[in-house]
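> Mind folding the following:
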Amino acid sequence: MKYVDEFRDPAAVRALISEIETALTAVDDAKKPLQIMEVCGGHTHAIFRFGLDKLLPQAIEFVHGPGCPVCVLPRGRIDEAITIANHSDTILCSYGDAVRVPGERGSLLDAKANGADVRIVYSPLDALKLAQAHPDKQVVFFAIGFETTAPATAITLLQARALKVANFSVICHHITIGPPLKAILDDPQVRLDGLIAPGHVSMVVGQQIYQFIVDDYDKPVVTAGFEPIDFLTALLGVIKQIASGQPSVENAYKRAVNDAGNSAAQEAMEQVFELADSQDWRGLGAIEHSGLQLNGAFRSFDAKLRFGLVSAQIEEPEGCACANVLRGLAKPGDCPLFGSQCTPQQPIGALMVSSEGACSAYYQYRQL
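Next comes the predicted model:
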């Protein structure tokens, strides 16, 4: 396939829906509806944008996972970024979605409105260029995201060290995809029959990272791309595995993902990062060995150390159901704030802010 229209072809979609309906007949009725978690928020938006939930049988229920990096960003980390941004000699750089996520003291966008120098960048390399252009300022990059964005941060820090850019640092909140999935699968309140793995992360880490889901939890995992044909192909693979009783790790996104992942990206991360003992996740709490921190060779670029920040845990706003949505225990419409007090224009929870957030998808495509 060469063009995106081929991945949205209505005839091909109908054919896959028919195959899914046939595959479901081989699944024990006692298991239905099947609880399928799409880990990535990009998949959530694809489901609702293209109306896949309307086309599929009611024997399938989607559970929205924690694969949106902005959505799992703790409120305390937002407040840390605001504290740094409020320094008069500082330029705080961030990806676009993160500036609108509310902490206890508002958002980075609010800080910008109050005079802080907060800038949206498309890459940490943009922030490094700002540091070179403004040697009289401390330039701090708010480094968030799974293994998808961590290599870009690592490469930027390697370059900053090589160029001896002393006024550049990062707030490091890079996280890893495996531990939160384990935490969810260990939760006795969560019932999952299979998982659709995120394509973006898998391009970097490969397929082997999901093998524990098969070995330890006996659940099928299929990696998917983000177009309708991609997603439905992966869903069909999950259902066939459930029907056969033989779970495995399968790749339905072979044009972008291979078993081993991107070795150059992995090498860059290994040079710069090490696993943190524990990491806080919005809605999931502290999870062991789930975050990346700068290793000893790059500790001088750690903005938390440079600015003397102490991490604090901050509770979710009263009534906010983001935590349960992230854990697969609720849908956005179950939140009493959804669509009334919490909207994309005035978000209270992170899931309403992010372009990959489940609440954002429901609000945009399925207002309840």
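> When you work out contacts or count neighbours from here on, use the C-alpha atoms and nothing else.
Fine.
> And the helices in the stretch 51-200 of the chain?
52-55, 75-85, 108-113, 124-133, 150-163, 178-186, 199-205 (DSSP state H, counting those that start in this stretch).
> possible to save those helices as JSON lines with mean neighbour count and distance to Cys68?
Listed next are the helices of the stretch 51-200 of the chain as JSON lines, based on neighbours: other CA atoms under 10 Å; distance: least, CA to CA, whole Å:
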{"stretch": "helix 52-55", "mean neighbour count": "14", "distance to Cys68": "20"}
{"stretch": "helix 75-85", "mean neighbour count": "23", "distance to Cys68": "15"}
{"stretch": "helix 108-113", "mean neighbour count": "19", "distance to Cys68": "19"}
{"stretch": "helix 124-133", "mean neighbour count": "19", "distance to Cys68": "19"}
{"stretch": "helix 150-163", "mean neighbour count": "19", "distance to Cys68": "14"}
{"stretch": "helix 178-186", "mean neighbour count": "17", "distance to Cys68": "12"}
{"stretch": "helix 199-205", "mean neighbour count": "24", "distance to Cys68": "11"}
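> got a list of what the nearest residue to Pro69 once chain neighbours are set aside touches?
Closest residue to Pro69 apart from its sequence neighbours, by CA to CA, 6 or more residues apart in numbering: Gly145 at 4.8 Å. By CA atoms under 8 Å, 6 or more residues apart in numbering, the contact list for Gly145 reads Pro69, Val70, His173, His174, Ile175.
> before we move on, the earlier item: right, so of the helices of the stretch 51-200 of the chain, which gets closest to Glu356?
Closest approach to Glu356 among the helices of the stretch 51-200 of the chain (CA to CA): helix 199-205, 12.5 Å.
> Now show me the structure for the sequence below, then we'll compare the two:
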Amino acid sequence: MKYLEEFQNPELARGLLEDIRATVTRPWAVMEVCGGQTHTIIRHGIDQLLPDGIELIHGPGCPVCVTPLEVIDKAMEIAGRPGVIFCSFGDMLRVPGTDRDLFRVRGEGGDVRVVYSPLDALRIARENPQREVVFFGIGFETTAPPNAMTVHQARKQGITNFSMLVSHVLVPPAIEAIMTSPDCRVQGFLAAGHVCSVMGTEEYPQLAERHRVPIVVTGFEPLDILEGIRRTVRQLERGEHTVENAYQRAVRPEGNPAARAMLADVFEVTDRAWRGIGVIPRSGWRLSERYREYDAEHRFDVTGITTRESGLCRSGEVLQGLIKPNQCEAFGTTCTPRNPLGATMVSSEGACAAYYLYRRLAAPSAPSALEVSSVG
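Below is the predicted model of the structure:
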């Protein structure tokens, strides 16, 4: 397969679905740990095409959504300071903090700028030596390498008015936290292919063995998702629990050695709070001691932050896979993309945003089925 359209071929999808139906003999619950995969699933109705009893649980796979509220509030406090240029990707500007968002900070006079690369923020720092420039560095292992490279370049070039507010999170510790939760219903995982393209797959076999769950590395197109589900269900039916790479066109077992070397140099592992979930041990990165001078939290010494989540929002339960977005009473009524109560309704990878965008406005009373030809 060379072209994107081939990964959305209805006839190939029908064959994969028939294979899944022929394999399944009992109910299974499978979690995808990637917001991009969630959007593919909902957009193409993949969850509605599967045999009855096969449930797809949406995991905490949206990096914007799991950025902790305290970090969001710290970002706004820094962004509102005189002399600061605060740079961020656009999807962070609407994420609600305790009582406002970065759009409001900009409306109140803060110099908040949307950039398309952390290197854009470094350029702004070079062009404005009299100002402090801060980049909001969030995301899973996928977005961490360019952020690490930018800090490395800032140090190499001697740019001292640049810093980064870091809130990177790691997937394997999140899987560990999910599997050790008393409310866990997950029996298999679709692992995010882009994360594994950076980090490889070496951390997953021990998780699969310890928790006796199959983990299948999966891509993002409809056929990728269906093939991942097919392999996961096949393992479940056989009582197996191994790691399979169904995304070999992008993922190697060792990942990207150059990117991993840069990450090891610039970052160090730390405990990290996940919004709606809580603190997960050793589940994030922060700047290492060697680069601590570029840590915005250290440079600006932001203290006295008091956070408060919306009492109506159940995005924490959505992120943990305990409920579907349309099972939240606020979904689509008091919580919409224009007036979001939680980050899952704002982000382009949020599960609530997917359900709203593709009109899954009401929780179904029973599983439904669409024609296979709707895939693609």
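> Tell me how the two chains score on TM-score.
The TM-score (TM-score structural alignment, normalised by the length of the first structure) is 0.96; 361 aligned residues with a CA RMSD of 1.1 Å.
> Give the aligned equivalent of the residue nearest to Pro69 of the first structure in the second structure.
Counting by TM-score structural alignment, Gly145 of the first structure corresponds to Gly139 in the second structure.
> and what of Val257 of the first structure?
Aligned counterpart of Val257 of the first structure in the second structure: Val251 (TM-score structural alignment).
> Next up, the contacts around its match.
Gly193, His194, Cys196, Ser197, Val198, Gly200, Asn245.
> so Pro281 of the second structure sits in a strand?
Yes. Under DSSP: H, G, I helix; E, B strand; the rest coil, Pro281 of the second structure sits within a strand.
> Please name the residues that touch it.
Pro281 of the second structure makes contacts with Pro173, Thr270, Asp271, Arg272, as judged by CA under 8 Å, 6+ apart.
> So which of the residues you listed are in strands?
Among these, the ones falling in strands (DSSP state E) are Thr270, Asp271, Arg272.
> So which of the residues you listed is the closest to Arg230 of the second structure?
Closest to Arg230 of the second structure out of those is Arg272 (33.2 Å), distances taken as CA to CA.
> burial count for the alignment partner in the first structure of that closest one?
Correspondence of Arg272 of the second structure to the first structure, assessed by TM-score structural alignment: Gln279. Burial of Gln279 of the first structure is recorded as 20 neighbouring residues (other CA atoms under 10 Å).
> Would you mind confirming that Gln279 of the first structure makes contact with His289?
Yes. If you go by CA atoms under 8 Å, Gln279 of the first structure and His289 touch, sitting 6.9 Å apart.
> and Val186 of the second structure, what pairs with it in the first structure?
Match for Val186 of the second structure (TM-score structural alignment): Leu192.
> ok, and the closest non-adjacent residue to its match?
Nearest one to Leu192 of the first structure, counting by CA to CA, 6+ apart, is Gln35 at 5.0 Å.
> And the one you found, how far from Thr223 of the first structure?
16 Å (CA to CA, to the nearest Å).
> With Ile144 of the first structure instead?
Distance from Ile144 of the first structure to Thr223 of the first structure, by CA to CA: 22 Å.
> now do Ile82 of the first structure
Using CA to CA, Ile82 of the first structure is found at 36 Å from Thr223 of the first structure.
> Could you do Val238 of the first structure as well?
Taking CA to CA, one finds Val238 of the first structure at 10 Å from Thr223 of the first structure.
> Those two: which is more packed in?
The neighbour count for Val238 of the first structure versus Thr223, taken as other CA under 10 Å, is higher for Thr223 (32 against 27).
> Doesn't the more buried one belong to a strand?
Yes. Judged by three-state DSSP, Thr223 of the first structure forms part of a strand.
> how about it, what's its match in the second structure?
Under the alignment (TM-score structural alignment), Thr223 of the first structure pairs with Val217 in the second structure.
> What residues does its match make contact with?
Contacts for Val217 of the second structure (CA under 8 Å, 6+ apart) come out as Leu190, Ala191, Ala192, Gly193, Cys196, Gly228, Val243, Glu244, Asn245, Ala246, Tyr247.
> next one: Leu17 of the second structure
Leu49, Leu50, Leu226, Arg230.
> Which residue in the first structure aligns with the third one?
Aligned against the first structure by TM-score structural alignment, Leu226 of the second structure finds its counterpart in Leu232.
> Grab the nearest non-local neighbour of its match.
Using CA to CA, 6+ apart, the closest residue to Leu232 of the first structure is Leu16 (6.5 Å).
> If we go by neighbour counts, what in whichever strand or helix holds the one you found is buried?
In this assignment (DSSP states H and E), Leu16 of the first structure forms part of helix 10-24. Across helix 10-24 of the first structure, burial judged by 16 or more other CA atoms under 10 Å covers Val13, Leu16, Ile17, Ile20, Glu21, Ala23, Leu24.
> Can you give the distance of that helix from its chain's centre?
Distance, stretch centre to chain centre, for helix 10-24 of the first structure: 28 Å (CA atoms, centre = their mean, to the nearest Å).
> swap in stretch 278-288 of the first structure?
The answer for stretch 278-288 of the first structure is 14 Å, by CA atoms, centre = their mean.
> what distance separates the start and the end of it?
One end of stretch 278-288 of the first structure sits 4 Å from the other (CA to CA).
> Just list the residues touching Ala224 of the first structure, thanks.
Counting by CA under 8 Å, 6+ apart, Ala224 of the first structure has contacts Ile196, Ala197, Pro198, Gly199, Asp230, Phe231, Thr233, Ala234, Asn251, Ala252, Tyr253.
> Looking at those residues, spot the one nearest Val310 of the first structure.
The closest of the contacts of Ala224 of the first structure, once distances to Val310 of the first structure are taken by CA to CA, is Pro198, at 32.3 Å.
> what do we get in the second structure for Gly103 of the first structure?
Counting by TM-score structural alignment, the partner of Gly103 of the first structure is Gly97.
> ok, that match - contacts?
Here Gly97 of the second structure is in contact with Leu69, Glu70, Ile72, Asp73, Thr307, Glu309 (CA under 8 Å, 6+ apart).
> out of those residues, which ones does the first structure keep as well?
For the contacts of Gly97 of the second structure, the subset whose aligned partners also touch in the first structure (both residues aligned by TM-score structural alignment, their matches' CA atoms under 8 Å) is Leu69, Glu70, Ile72, Asp73.
> Next, format the residues you listed as a markdown table and append distance to Asn326 of the second structure.
Formatted as a markdown table, those follow (distance: CA to CA, whole Å):
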| residue | distance to Asn326 of the second structure |
| --- | --- |
| Leu69 | 23 |
| Glu70 | 26 |
| Ile72 | 25 |
| Asp73 | 27 |
